[in-house]
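**Student:** this is a predicted model, with the sequence first.
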Amino acid sequence: MRVFVLTGAGVSAESGLGTFRDRDGLWARFDPSKLATPEAFAADPVAVHAFYDMRRRDALAAAPNAAHAALARLERGLAARGDALFLCTQNIDDLHERAGSRQVHHMHGESCRARCLACGAVAPWRDDMGVFVHCPTCGAARLRPHIVWFGEVPMGLDRIADELAHADLFAAIGTSGAIYPAAGLVAEARSRGTPTLEINLDPADNAGLFDDALYGPATEAVPAWVDEILGGAP
């Protein structure tokens, strides 16, 4: 059995990290066109760095919750019986990894990595970045967050497509169903006859495309679902 899990901001919300499109979400308080596009970075890199420095500090101060822990347990449980989990996240935090997940595909990048615009090197980065910070590889002061901004192509789309093509189950957890191409994965799964499940606090924008749904707080719904998949194994 191969399980494809897509996670979004809702899986980290109970760790204190804000979602994006709710009434009080991140984009209700900040303008993404001024903070989350290549054009915004070119026009005002100081403001963009400050925004992502804030988000990096918030992510590092947060702790994984029971939903993250349950998905790490799912990875271990499936592997133990010869099955596999592909965990694809839209989140840029590292809470899945800190909860114990070994293989996480960050399609929208990672807040704790920096990318050099001069040499292209990607390096772990847990401190503030800023326009005067130098690349540890080439020394150029041209670092940017290793994030996929609006107008950029998500990371690893070929791998995502391959994993989805071989999945026996597709589950979306804590996603808004509003950001493409991630929001279109459920339709792709359905076109292949793959069973689909939404786990969310409330129905997503694309909720009607799922075969089944489980609604409630991620810290309750995800562990219960993992118990079901693993047959109640601890």
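**Tutor:** The structure has been received and is ready for your questions.
**Student:** only C-alpha atoms for contact and neighbour calcs from this point on.
**Tutor:** Will do.
**Student:** tell me the secondary structure at the residue lying farthest from the centre of the chain.
**Tutor:** In the chain, the residue that sits farthest from the middle, by CA atoms, centre = their mean, is residue 139; the gap is 29.9 Å. Secondary structure assignment for residue 139 (DSSP: H, G, I helix; E, B strand; the rest coil): coil.
**Student:** tell me which residues of stretch 119-127 come out buried.
**Tutor:** Within stretch 119-127, the residues scored as buried using 16 or more other CA atoms under 10 Å are 122, 123, 125.
**Student:** I meant to write stretch 16-30 there.
**Tutor:** 17, 18, 19, 20.
**Student:** pretty sure the first one contacts residue 60?
**Tutor:** Put plainly, it is residue 17. No: in this structure residue 17 lies outside contact range of residue 60 using CA atoms under 8 Å: 10.3 Å.
**Student:** hey, what's in contact with both of the two?
**Tutor:** With contacts taken as CA atoms under 8 Å, 6 or more residues apart in numbering, residue 17 and residue 60 have no neighbour in common.
**Student:** mind listing residues that contact the longest strand that the chain contains?
**Tutor:** Counting by DSSP state E, the longest strand found in the chain is strand 109-116. The set of residues external to strand 109-116 that reach it, using CA under 8 Å, 6+ apart, is 52, 55-56, 90-94, 121-126, 135, 140, 142-148, 154-155.
**Student:** now, of those, which are buried?
**Tutor:** 52, 55-56, 90-94, 122-123, 125, 135, 142-148, 154.
**Student:** returning to what we had before: the longest strand of the chain: how far from the chain's middle?
**Tutor:** For strand 109-116, the separation from the chain centroid amounts to 14 Å (computed by CA atoms, centre = their mean, to the nearest Å).
**Student:** one more: stretch 25-32?
**Tutor:** 18 Å.
**Student:** can you give me the strands in the protein?
**Tutor:** Using DSSP E, strands in the chain cover 2-7, 84-89, 104-106, 109-116, 122-124, 143-147, 169-173, 196-200, 212-215.
**Student:** next up, a second structure to put side by side with the first:
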Amino acid sequence: MIASDLRSGVEQLGDMIAEASVIVPFTGAGISTECGIPDFRSPGGLWTRNRPIPFDEFVASADARNEAWRRRFAMEPIFAAAKPGRGHRALAALYKAGKIPAIVTQNIDNLHQVSGFAGDHVVELHGNTTYARCIGCGQAYDLAWVKQRFDASGRAPDCAVCDEPVKTATISFGQAMPEQAMQRATELAQQCDLFVAIGSSLVVWPAAGFPLLAKNSGARLVIINNEPTEQDDLADLVIRHDIGETLGPFVGN
């Protein structure tokens, strides 16, 4: 059911939150756009200006690795300046109130952790861009370590432990999804009684399968997104309004 207007949608969402025992939010890029972080798919999004660099290309080509890091450092002022928005803060309030056991996200910006979620309770399906990791041995690196070496040599650094390439701790096209995160997201979708998809186009698979899994496991499904999604017909409530305005009333004091 599509909410007729924002006020009606917020009221219905409030009732569903009050009735739910276990709420699992599933967030996409739309929740972070009010924080100044551009999304990827929309007109004017990052992928309309820069073709994504697939994982196999990153591994095979030093030029691709250099370009990937050049782009990442060019984005650093945007990520560094971003603060949790109303959507993040509302979900953190429900988490602190005991309604949300964990959150599943497609985002890589670390804003759920900054808003108050414990790191162990943020299930990152597409990784995290605020640090780096060796694709060979898994050694973690601060971005400052990478930038120092990149600036000194003009080249993306290799791991100090095993000499394999170092990459942002994100999941690129063609890279295997993180098994533990996928398993945890599956369990959360199966165990909740309210699943709320927020700011996701629901077109990136396998992540887009989690709302369906939750619905098929007996949960009520809410979709909050400015644009229609292919799963709207399955949802118990669809709110096509600004995410910050929709979730703002739930931020609390």
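**Tutor:** Thanks, I have the structure now. Keep in mind that this is a model prediction, so the values were computed, not measured.
**Student:** and the helices in structure 1?
**Tutor:** 26-29, 32-35, 38-43, 45-61, 66-80, 95-99, 157-165, 185-191, 218-229 (DSSP state H).
**Student:** to residue 108 of structure 1, which of those lies closest?
**Tutor:** Across the helices of structure 1, residue 108 of structure 1 has its closest neighbour in helix 157-165 (10.5 Å, CA to CA).
**Student:** give me the helices and strands touching that closest one, please.
**Tutor:** Counting contacts by 3 or more CA pairs under 8 Å, 6 or more residues apart in numbering; DSSP states H and E, helix 157-165 of structure 1 packs against helix 185-191.
**Student:** buried stuff in the helix it packs on?
**Tutor:** So, applying 16+ other CA under 10 Å, buried residues of helix 185-191 of structure 1: 185, 186, 189, 190.
**Student:** do the same with stretch 206-223 of structure 1
**Tutor:** Those buried within stretch 206-223 of structure 1 under the rule 16+ other CA under 10 Å are 206-207, 209-210, 213-215, 217-219, 221-223.
**Student:** quick one: residue 117 of structure 2 from residue 109 of structure 2, how far?
**Tutor:** In this view, residue 117 of structure 2 and residue 109 of structure 2 are 13 Å apart by CA to CA, to the nearest Å.
**Student:** residue 169 of structure 2 now?
**Tutor:** Residue 169 of structure 2 is 11 Å from residue 109 of structure 2, where distance means CA to CA.
**Student:** what does stretch 20-35 of structure 1 rub up against?
**Tutor:** 9, 18, 19, 40, 41, 47, 48, 51, 176.
**Student:** residue in structure 2 matching the second one?
**Tutor:** If you follow residue 18 of structure 1 across to structure 2 using TM-score structural alignment, you land on residue 38.
**Student:** spatially nearest residue to its match, not counting backbone neighbours?
**Tutor:** Leaving aside its sequence neighbours, residue 38 of structure 2 sits nearest to residue 45 (CA to CA, 6 or more residues apart in numbering; 6.2 Å).
**Student:** same question for residue 34 of structure 2.
**Tutor:** Nearest residue to residue 34 of structure 2 in three dimensions, chain neighbours excluded: residue 85, at 6.4 Å (CA to CA, 6+ apart).
**Student:** ok, now which ones touch the aligned partner of the one you found in structure 1?
**Tutor:** Counting by TM-score structural alignment, residue 85 of structure 2 lines up with residue 65 in structure 1. Residue 65 of structure 1 sits next to 12, 14, 15, 99, 219 when contact means CA under 8 Å, 6+ apart.
**Student:** which one (most neighbours) among those?
**Tutor:** Greatest neighbour count in these, by other CA atoms under 10 Å, goes to residue 12: 28 neighbours.
**Student:** look up how far residue 128 of structure 2 lies from the residue nearest the centre of structure 2.
**Tutor:** Centrality entry for structure 2: nearest residue to the mean C-alpha point is residue 107, 1.8 Å, by CA atoms, centre = their mean. Counting by CA to CA, the separation of residue 107 of structure 2 from residue 128 of structure 2 is 8 Å.
**Student:** show me the contacts for residue 163 of structure 1.
**Tutor:** Counting by CA under 8 Å, 6+ apart, residue 163 of structure 1 touches 4, 86.
**Student:** and it, what's its match in structure 2?
**Tutor:** Superposed on structure 2 with TM-score structural alignment, residue 163 of structure 1 falls opposite residue 188.
**Student:** again with residue 75 of structure 1
**Tutor:** Residue 75 of structure 1 maps onto residue 95 in structure 2, by TM-score structural alignment.
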